[in-house]
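# next come a sequence and a model predicted from it.
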Amino acid sequence: MELVDDGDAGQCIGMGSMTQMKLQTLHEEEEEEDNKICLNSMEKSSSSSDQKSDAWEAGNGSEFKVHVFSSSSQLLEKLHEKWSSVKKQPYLAMYSSIFGGIICDPAMMVIPIDDHMVHRGHGVFDTAILLDGYLYELDVHLDRFLKSASKAKISSPFPQSALRSILVQLSAASQCKKGSLRYWLSSGPGDFLLSPAGCPTSAFYAVVIDDDFSQCKEGVEVVTSTVPMKPPQFATMKNVNYLPNVLSKMEAEEKGAYASIWIDEEGYIAEGPNVNVAFINHDKELLLPSFDKILSGCTAKRLLQLAAKLVEQGRLKGVRTANLTVEEGKGAAEMMFVGSTLPVLPIITWDEQPIGDGKVGELTMAVSDLLWDDMVAGPEVQRIPVPYV
């Protein structure tokens, strides 16, 4: 799949796609009198001279009046006005299968309101890291992405090889050397019903986000979440229904902590709101909760592979997954979060109880170094070079 640059539009457009410029000219030939039908029937204008040529304020009987955009060009002007005040643009490029290409104008990075991912939550997503011009672990994330889509009964509009190509080209178009790549697969736009039967095709979206992350060396505090976690059927797929995750994170912040820890219905430690959790016990074993009821973290699984080096060096006794009780977790020598952009975040207290001596652990930083080194200079199978122009 090849994408080409449309310099006249100031954005990158896919061959054969609907260009963003269509939105700017969609209604420009309409007469002013035709646009007046947009007026709210409850509002009577006393004078046509008081009306603007391309927009009005529609009243509803109260003092609050809603602005009505009567042309796409005026709406675009408003969107550009908003983004022109942003000092540093965080969203560098977006791909949309609806438009059929890459968008470099942040004002046009939109999805349809009738997309079922918006109003029904019928969608899945995944991520990848951009570091020093390389995409880290893109292929394993794409594998998980399509497994999530299969569980959600969403078919991709493209084969995996094309999805990969789109994401690599998107990264190149963004010119981003350090940031994150996020992408979504939706059952698509079509209507506002529950079933996706009325959606002509699924939709694929992706965006490159400028993000200056670095290795975490300071410890954080966590609390036990009182928000019920998702059942295994949904927790094991990376779907867009993140309300429990959001509420869990907010609960922790309200208590002055970084994040919450979920405990499953059997009393075993599960995960954080969007990260895996890991422990080092006093026998110097690296332990992670089993993945059968939680999301199988790509970074966490990579850590299990890399940590074998510390076993060979005699610094760790072993590496394994297991069902871990809260008592075992709080009684561990060291504790950490594991996630794509961290990649390891030390945890020093849980529910105000110190983990170990309450300081960042030596072995925690050792496994953090392993992951960070893998991100910076790992094997080619883990790091895909971005072909910047």
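Thanks, I have the structure now. Numbers count the residues shown, from 1 in each chain.
# please make it C-alpha for all contacts and neighbour counts, starting now.
Fine.
# now for the residue minimising distance to the centre of the chain: which residues touch it?
Compute the mean C-alpha point of the chain, and by Cα atoms, centre = their mean the closest residue is R182, 4.8 Å away. By Cα atoms under 8 Å, 6 or more residues apart in numbering, the contact set of R182 is 125-128, 206-209.
# below is an additional structure, to be compared with the one above:
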Amino acid sequence: MASVSVSFPKYMSHIPTRHAGHLAELCIVPRNLSLMKQGSVRELRIVRSSNQTEPLIDCTNKPSDIPLLSCSEATERLKQNREKHKGKQQFLAMYSSIYGGTVTDAAAMAIPMDDHMVHRGHGVFDTAATMNGYLYELEQHFDRIIRSASMAKIVLPFDRETIRRILLQTVSASKCIKGSLRYWISAGPGDFQLSPSGCNQPALYAIVIEDQSLFDSKGIKVVTSSIPIKPPQFATTKSVNYPPNVLSKMEAEEKGAYAAIWLDEDGFVAEGPNMNVAFVTKEKELLMPNFDKILSGCTAKRFLTLAEGLMTAGKLHGIRVDNVSVEEGKRADEMMLIGSGILVRPVVQ
């Protein structure tokens, strides 16, 4: 390997010579170091000890095999990729405030990489079901995303009525009969800094998803999640920051279960990764955990309203939203998961 001369920048001139030698061994390379020689890339190695090296860049004179694509070529590849990986969900229409309009080609449904929601997770979202061509309980979901945006210190890109009109028109353009509308409000694009101060303006995105999967009422197994639950400030905000939720769901799948249920810091039953939990006690009382430390589920609240009819019919003797201990949950006659993606699923194990 050819030797590489390392010269230290001026801001490091105060470092004593004896330490500078150690820095050179660690291969701290200044920005102006050139590794190019006669059109090829030299092999660069990190010195781990006096006699061990690890290659970073392979020595090669071959031209790069990564093509430089035009915009039209990239779009065509996106289309091909969409066709190749079609699933049960189809994306029928997307609105983007960056575009200032709606697109129906899935290949054009994109979000800028420098959007603060993409690289910092600084965004909120919500979902409303589409049933028979109508949006179900849009206002309740809409209230929640506005509340979440306020908690995330994200300014609304438009006034409430304008956002509502955009969402309705996007669903109309999709011609979706059965599916869902998912929409995001982000701090917007601008740069890759931590603070959103460099973002030009907040952004609104909305996508209509057609879902042809059938409703499944089969009983499921749940386990207790070992993944730490989000602190209440973040658990009650419907943000795009979902690593705990994803890891919790993966943990359940690894154990042959449908979902992993979180306990709060006091050991009470909290919620699932993207659904609420409810029980029916032996005394025929509907029992649901408090919403003060978990996400306030729109489907769960609708569930509580419908349950009042079961009380009138004599099938329930009471409804209680309270702390639920693990022991109380295990003693219950019934347990179920509730959410917009699953509606109601009975837990049998």
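That came through, no problem. Keep in mind that this is a model prediction, so the values were computed, not measured.
# in the stretch 51-200 of structure 1, which spans are strands?
Under the criterion DSSP state E, counting those that start in this stretch, the stretch 51-200 of structure 1 contains strands at 55-59, 65-69, 91-96, 101-103, 123-131, 134-136, 178-186.
# what would these look like in JSON lines with distance to K309 of structure 1?
Putting those into JSON lines (distance: least, Cα to Cα, whole Å) gives the following:
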{"stretch": "strand 55-59", "distance to K309 of structure 1": "65"}
{"stretch": "strand 65-69", "distance to K309 of structure 1": "61"}
{"stretch": "strand 91-96", "distance to K309 of structure 1": "37"}
{"stretch": "strand 101-103", "distance to K309 of structure 1": "41"}
{"stretch": "strand 123-131", "distance to K309 of structure 1": "23"}
{"stretch": "strand 134-136", "distance to K309 of structure 1": "20"}
{"stretch": "strand 178-186", "distance to K309 of structure 1": "27"}
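# for P385 of structure 1, which of these is the nearest?
Nearest to P385 of structure 1, of all these, is strand 134-136, at 4.5 Å by Cα to Cα.
# how close does the closest one sit to structure 2?
In the superposition with structure 2, the average deviation recorded for strand 134-136 of structure 1 is 0.8 Å (mean Cα distance after the TM-score superposition for structure 1).
# that strand - contacts with which helices or strands?
strand 123-131, strand 383-385 (3 or more Cα pairs under 8 Å, 6 or more residues apart in numbering; DSSP states H and E).
# circling back: out of the strands of the stretch 51-200 of structure 1, which gets nearest to E271 of structure 1?
Across those, closest to E271 of structure 1 is strand 123-131 (Cα to Cα), at 17.2 Å.
# centre of the chain to that closest one, how far?
Centroid separation for strand 123-131 of structure 1 versus its chain: 6 Å, with Cα atoms, centre = their mean, to the nearest Å.
# helices and strands around it, which ones?
Checking 3+ Cα pairs under 8 Å, 6+ apart, strand 123-131 of structure 1 ends up next to strand 134-136, helix 138-151, strand 178-186.
# repeat that for 10 Å
helix 116-119, strand 134-136, helix 138-151, strand 178-186, strand 203-210, helix 362-377, strand 383-385 (3 or more Cα pairs under 10 Å, 6 or more residues apart in numbering; DSSP states H and E).
# which residues in structure 2 does it match up with?
On structure 2, the counterpart of strand 123-131 of structure 1 by TM-score structural alignment is residues 123-131.
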